[in-house]
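Q: quick one: sequence and predicted model below, then my questions.
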Amino acid sequence: MRKGLTLLLLTAAIALVCWAVFRPRTDLQKVRQHYANDSLKLAAANFLLDNMDDKFAYAGKEIERFDTIFGLFNRCIVKEGDLQPDPQPVVELWDSLTAAGGNFNIRRLDKLYDERHLTAAFIEDNIDAAFDAWQSIPDSVITKDFRMFCEYVLPYRIGREIPEQSRRRLFSQYRGMRDTMMTDISKAWKVMDNLLRRKLGYKNSQLLWRYPVSMSVSQFEKARRGACLHVCEYYVHVLRAMGIPATIDFVDSWGNRGGGHCWVVAMKDSTRQFAIDALSGRSFRFTYKPAKIWRRTFSKQNVEETAYGHVPPGLLDPYRIDVTDKYKDTHNFTISCDASLAGKLSNKPYAVLCVFDRDRLVAVDYGKVAGVGRFCFHGVAGGNVYIAASYDDGKLSPISAPFLLDNDGTITMITASGTERQTMKLKRKYPRFKRMETFARSMQRSRVEAADNAAFKGAVTLMTVKAIPHDVNDSTISCTKKYRYIRWKMLDDHSGNIAEVMFFGKHTSGGNELPLKGAVIGSPASSGGQTAPFRNAMDGDYATYFSKRVGEVSFVGLDLGAGNEAYLTRVKFYPRSDTNFILPGDNYELLIWANGKWTSVGRQVAKGHELTFMNVPKGALYLLRDLTKGNEERIFTYEKGKQVWR
C-alpha cells in the first residue's frame, strides 16, 4: 500500500510540474476580459491569442555567447565612426568566439514560448499601440481592412525574435518618415532607404549571415547591421509600428540558380502592394527567376494533413501563403511519371515538384495524384526547368524527365536522344548573371595608352573599350611607334574593375609577338586599406581584381625599361568576374541527365578558355563541373551551337 501511495504521489507531482510548465498563462486570459466592452479590440485580442500556441523566441547560452557582437558593432560604428559593413574588431571577436566554442549552433538554443512568457500588459500595450497607429492613417492612404490589420499590423513578432515593447518608440522615432510616406505609400522603399541606409548608416553584413536566428529590434539597432532576413524583419517592425500593413515575401529556391531571397511588402489594400528590397537603394525587382513565392503570416493556415510523410516537411509550413500569382503569371499542369514507375506509384497520393541546384533536386511545391502515374501542380511560375519526384524516408527520387515550363504554360520534356550526337563547345559552367554584367560594364570607355614618359604626358590612346566586355577579351592594336610606357587607364569620374590585363608586342617591326614584361606601374598607391591594388590586375590570377572608386585616378601598366621599348600589337583583358568561365589547366567533366540520374560523358583538362566535347547525345539537360576548384554550376540545354542556361 505504501508503494501504491508513493507511486500515486509521484504521479501527482509529475502532473503538477507538467501543468505548471506547459499550461498556457492564465494571465493572458485577462486580455479578453480587458477588451470585453470593445468588440473590435476583443476580436484583435482573440486573433493574437488564438494563434499564439506555438509561437516562440530563441534564447539560451548560445544567444548570450554571441550577444557581445551587437555591443561591439555599436561601439565601432557610433563611437569610432567605422562605417564598414563588418568592422575588423567585430570579425576578430566573431572568430575568437567560434574558435573557443564552435560555430553558432541553433540546436543548442532554448525556446521561450509566448504563451508562458508574455504578459497581459505586454499584449494589451501592443494592441492599443497598433490600433492607435493604424487608425490615425487616412483611409486614402491605407484601406481599413480589419483582416489585413490583424494579419499584417497587429502581430508583435515577425520571426523568432525576443518580443519587445518597441511599437510606440518606433512610431515616435520614425514619425517624420511616416508623414512623408503618407503622400505616396508606393514610395515607402525610397523614404526608408534615404533614412535607414543613407542617414543612419544601416548596412547589410556578410558576417551576420552566420547568425541564423532573428534579432530583436534592440539588437538590430545596436548593430545597424544584419543579413537580408534581419534587415527585412526590422523593416516590418518599423512599418507595422507606423500602422502600415507589412510582412515578408520570399523565395525558398530560385528556378534558375541556387539559394533564395526575401524582401518586404507594404500593403495599401489587398491588391495594391509594394515590394521593398531592404537597404538596396531601390524597389524590389527580380534578378533571378522564381518558381514559387510565399508570404509570411501570423495566423496558422490550413495544411493538407494527408500530405504528411509524402512531401518534405518544409512544404507544409502552416505560417505562409502562396503569393506567386501576385508577381508572375502562373500555370496549372499535369505531369505523367515514367511509364516504368507507374506501378510503384499507384499508392502515392502526392508528388513533389523540384528544381535543380547544381546536381541535386530541391523541392519547391507538391501536387495531388490525378490518375495512375499522373500528378497535378497548381500556381507555378513559368520560365524554369522542373522535374517531378517522389518523397520517401527523407529522400527525393525523380519520377519524370526534366521539363521546361515556358512562360506561356507550354511544357517541353527534355530527354537525351538515343541516336543523335553533337559536338559541343562550352565557355562557362555557370551563367553570367547581372552582377557580373555590371562589373563588365564598368570597363566601358577604359582605354589603352602609350607614352614615352612615366607621367604619360601627351599619351597616345591606342584602344578604347566600346562594348560591354566578355569574360575573355582579345583585341588587336595597330601601333606604328615603339613605346616604353603602356597602361590600362580607367575613367576618373566612374567606378571601375579589371581582373587581369596582358600586353603583347614586338620589339622590332618584323619580330615575333611576345608577352610584354617590365616593372608593374599604377595608381592609386593604396585604396581601401590595400597597398598597390593595381598589382591585382597583373598577378596572373583571374580571381583577384583591381577595383577603383569614383574620383580616383586609376591605371595599371608596364614600364618596359630603357632600350626595351616595343610596338604594342594586342591586349588581352578580363573583367572582374565569378571566374566561372573556362580556366586553362582546370579539369572539367560534362554530365547529362539520363535514366533519372547524372551520367558522365567525358572529362578533359582545359587548354584554353573553351572546351570541345564530341559525340554527345543531343536534346539532354547538361551540367559542366570543374573538378579542380569552385562549386558554382548550373544546368543548361544546348541549342544552335550555344549553351542556354536553365
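A: Perfect, I can see it now. Numbers count the residues shown, from 1 in each chain.

Q: hey, let's count contacts and neighbours off CA atoms from now on
A: Noted.

Q: what about Y542, distance to R108?
A: Taking C-alpha to C-alpha, to the nearest Å as the measure, Y542 falls 41 Å from R108.

Q: so the two - more neighbours on which side?
A: The neighbour count for Y542 versus R108, taken as other C-alpha atoms under 10 Å, is higher for Y542 (20 against 13).

Q: following element in sequence after the longest helix anywhere in the chain, please.
A: Identified as the longest helix of the chain according to DSSP state H is helix 2-22. Heading C-terminal from helix 2-22, the first helix or strand you meet, by DSSP states H and E, is helix 29-34.

Q: quick one: buried residues of the following helix or strand past that next one?
A: For helix 29-34, the following helix or strand on the C-terminal side (DSSP H and E) is helix 39-50. Within helix 39-50, the residues that count as buried by 16 or more other C-alpha atoms under 10 Å are 41-49.

Q: repeat that for stretch 422-435.
A: Taking 16+ other C-alpha under 10 Å as the basis for neighbour counts, the residues of stretch 422-435 that come out buried are 424, 426-432.

Q: now the residues you listed in CSV, with secondary structure and distance to F573?
A: As requested, these are exported to CSV (DSSP: H, G, I helix; E, B strand; the rest coil; distance: C-alpha to C-alpha, whole Å):
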residue, secondary structure, distance to F573
M424, strand, 25
L426, strand, 20
K427, coil, 16
R428, strand, 17
K429, coil, 20
Y430, coil, 20
P431, coil, 20
R432, coil, 17
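
Q: that older thread, now flag whichever of the buried residues of helix 39-50 is closest to Y350.
A: F47 (32.3 Å; C-alpha to C-alpha).

Q: which residues does that closest one contact?
A: 150, 299 (C-alpha atoms under 8 Å, 6 or more residues apart in numbering).

Q: one more: E62?
A: E62 makes contact with 104-106, 108-109, according to C-alpha under 8 Å, 6+ apart.

Q: from the chain's centre, how far out does the longest helix of the chain sit?
A: Here the centre of helix 2-22 is set off from its chain's centre by 51 Å, with C-alpha atoms, centre = their mean, to the nearest Å.

Q: dropping in the other structure now:
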Amino acid sequence: MQPLRYPRSRQQLRAKPDIEQVKADYLIHQIDQAFRLWTTSPWLENLTFDDFLEYLLPYRIGNESLDYWRDSIDLRLKNRLQEASLYFDNQKHSPYNMAQIVYGHALGLDYGNDNLVGIPISTKECVFSSQLQLLAYRMAGIPAAIDHVPCWADMNGFHEWTVIIDTKNKDILSGQIEMKNAPKVYRRTYSANPIPIPEEDEYIPPFFTDPFNRDVTDKYLHTSDVTITASVPVQTRHAYLAIFNGRELRIVDWSKVQQDKFCFHSMGPDIIYFPVYFEKEYQRNLTYPFILQANGITVKLRPDTTRRQTLILTRKYPLHHNKVYHGNALIGAIFQASNDPTFRNATHIHDVTRNPNMYPVIVPVDTTKKYRYWRFNHSKIVELAEWKFKDNRGRDLTGTIIDPEGKGARLANLFDNDPLSHGRVSHQLIVDFGHPVCISEMIYLPRNDANGIYPGNEYELFYFDLNGWQSLGCKIATGYSIEFENIPSNAVYWLRNHTAGKEERIFTIQNGKQRFW
C-alpha cells in the first residue's frame, strides 16, 4: 500500500474495481465474521445497524491488499477480550474501554510479519499507524474510523488518527488537534458523501472528487458558517476556500454558486482563508483573503497602499512550543574569559538567565581587555548551533576548540556559520585563540530550526492581492533582523528565504509585530 502514499507511484498503477476482483466466498466470510462480532460482543449491544455498516462491517479501509485480515487477531488478545467480556463489568459494555485492551496489546498484530495487508507495521507515519489501528480495532469487534486533517492551517503537513465509535462517549481521541489549527476535519467512510458535481468540462479539485470523506469538523471545534458575496464568471458553478500550507494554497472546502453568493459550513476558527474558483484547471482568486475569528466574525485583509509602513522582521516561521527546550536547557550556563588555561581568577562575561527562544544572543564585550581563553560552563549537557566572536571591526575570530571532558559531539558545527547545524557540549567547552585578543562581541545561538533571519541569506517579502502574491523586493540580511520599507498595510505577508530552508508561513502585522497564521 505504500506506493499510494506517493503521487508519482500512484500514477503508475491501474485501478481494478472490487466488483471484478472480489470473490463471493471472501465477502461471505467477511460478513459472517462481522455479524458474529456484532451479535456476541456485549460492548456492541447498542450499536445501530447504520453504524455497524459504516464502522465494523467494511471488508477494506482503502486501497490495501485484500486478505483475510479479520483472522489475524492475536490469540492472547482474543483471550483477553473474552475474559473482559465475561468478567469485567466496568469494561465489557463500552467499545471505548474495550479498545484500550486492544491498544495496550500493541494492536494485537503478528509482529513476525513486516506488514498487514501491505501496510508496513514498523512505521511511525500517521497514515500507516492509523490504518493499522483501524484494522486491529475492527478485527477485535471495536467500531472505529479514521479522521484526518488534509492540511493544517498554521503549519505545514497533515495528520490522520483513529477514533472509536461509542454511543456513550464522544468519538474523539484527545491530543490530535488541540495545539494546532485545523480548517477542516474529515472522516473516511465506506458510504458516499456529497461532492461537487461538475457541469460540462468543469474542473473539480481531486480531493473533492472522492466521495468517501465526511465533514466532522463540528465534532472537534467551535465552527462558523461563512457567506461570501463576489462576482464570478457565468460558467462558474463552484467556489472554494483555501489555506496556506506547504508554500501554496490548498483547497479545504467547497460551495455551490447561488446568485454570486457562496456558503461555507462548519469552518475552523482563527484561520486565514483564501476564497478561490477555477477556470479550467487554473486557480483564480475570488476575493480578498479574510481572518475567521473564534467569534465567527470575518476580517477582510485588503491591502491598503495609501497607508504604508516599515517592517522589521525576525522570523519566517512561527516559534512553536515544542522547539524551545534547547533554549531552556541553556539557562544557568555562564561564559568566562581568562589568560589562564585553568581559569583561575576568570573574568565573568555573561549569564544565561532566560530562554533565548531560538534567537541569537549578542553579548557586548569590553574591548579594552584581551583574553586568550574563553569558556562555556554549565551543569548540563546542551546543544548549541553557533558560538561566534567578533573583533572591533566586526570580523569573525576563530580559535582552537578544547573539549575538557572529551564527551562533546560535532563541536566544529558551532563555528561553521550554519544555524541549522549544531553540536553537543558536555558541560564545558573552551576556545583557545593562541594569544590574548580583543573581543568586541560574543554571539551564541541555541540549537534551532534556522527559520530566523541570518546574515548573508537572501530574503524576499510578498503581500497578497487579487492578482496573487506581489513581490516587495529582495534583500541580503546583514544581521539577525531585516527591514523592508514602504510596505502596504492590512495585508497578508509571506517572507521567503532564497538561500536555505523550506518552512515558511504567512503572517499579518498586529501592533507592529508579526502574527503568524
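A: Okay, I see it. This structure is a prediction, so every number in the text was calculated from the model and none was measured.

Q: superposed, what's their TM-score?
A: For this chain pair, the superposition-based TM-score is 0.83 by TM-score structural alignment, normalised by the length of structure 2; 504 aligned residues with a C-alpha RMSD of 3.9 Å.

Q: since we're on the aligned partner of L249 of structure 2 in structure 1, how many residues are nearby?
A: In structure 1, the residue paired with L249 of structure 2 is L361, using TM-score structural alignment. Neighbour count for L361 of structure 1, taken as other C-alpha under 10 Å: 19.

Q: also L53 of structure 2?
A: Neighbour count of L53 of structure 2, defined by other C-alpha under 10 Å: 14.

Q: check A192 of structure 2 too.
A: Neighbours of A192 of structure 2 (other C-alpha under 10 Å): 12.

Q: what's the match for it in structure 1?
A: A192 of structure 2 maps onto K300 in structure 1, by TM-score structural alignment.

Q: its match reaches D317, doesn't it?
A: No. Applying C-alpha atoms under 8 Å as the test, K300 of structure 1 and D317 come out as separate, 9.0 Å apart.

Q: sorry, back to before: host element of the match of L249 of structure 2?
A: Judged by DSSP H and E, L361 of structure 1 forms part of strand 360-369.

Q: in that strand, what counts as buried?
A: Judged by neighbour count using 16+ other C-alpha under 10 Å, the buried positions of strand 360-369 of structure 1 are 361-369.

Q: now stretch 214-223 of structure 2
A: For stretch 214-223 of structure 2, by 16+ other C-alpha under 10 Å, it's 214-217, 220-221, 223.

Q: closest one of those residues to I443 of structure 2?
A: L221 (43.5 Å).

Q: show me where the stretch 301-450 of structure 2 has its helices.
A: 325-330 (DSSP state H, counting those that start in this stretch).

Q: got CSV for the buried residues of strand 360-369 of structure 1, with distance to Y485 of structure 1 too?
A: As requested, the buried residues of strand 360-369 of structure 1 are exported to CSV (distance: C-alpha to C-alpha, whole Å):
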residue, distance to Y485 of structure 1
L361, 54
V362, 54
A363, 57
V364, 57
D365, 60
Y366, 64
G367, 66
K368, 70
V369, 72
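
Q: give me the number of residues near the alignment partner in structure 2 of E437 of structure 1?
A: For E437 of structure 1, the aligned position in structure 2 is V324, judged by TM-score structural alignment. Other residues near V324 of structure 2 come to 17 when the count uses other C-alpha under 10 Å.

Q: surely A34 of structure 2 meets P143?
A: No. Distance between A34 of structure 2 and P143: 10.3 Å, which falls outside the contact criterion (C-alpha under 8 Å).

Q: quickly list what's touching both of those two.
A: By C-alpha under 8 Å, 6+ apart, the residues touching both A34 of structure 2 and P143 are L56.

Q: mean offset of the strand holding L361 of structure 1 relative to structure 2 (after superposition)
A: Comparison of strand 360-369 of structure 1 with structure 2 after fitting gives an average deviation of 1.7 Å (mean C-alpha distance after the TM-score superposition for structure 1).

Q: give the other helices and strands that that strand contacts.
A: strand 350-357, strand 374-381 (3 or more C-alpha pairs under 8 Å, 6 or more residues apart in numbering; DSSP states H and E).

Q: one more pass at 10 Å, please.
A: strand 330-336, strand 350-357, strand 374-381, strand 384-392, strand 395-398 (3 or more C-alpha pairs under 10 Å, 6 or more residues apart in numbering; DSSP states H and E).

Q: now render the contacts of E62 of structure 1 as a markdown table, adding secondary structure and distance to N564 of structure 1.
A: Shown next, in a markdown table, are the contacts of E62 of structure 1 (three-state DSSP; distance: C-alpha to C-alpha, whole Å):
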| residue | secondary structure | distance to N564 of structure 1 |
| --- | --- | --- |
| F104 | coil | 58 |
| N105 | coil | 60 |
| I106 | helix | 63 |
| R108 | helix | 66 |
| L109 | coil | 67 |
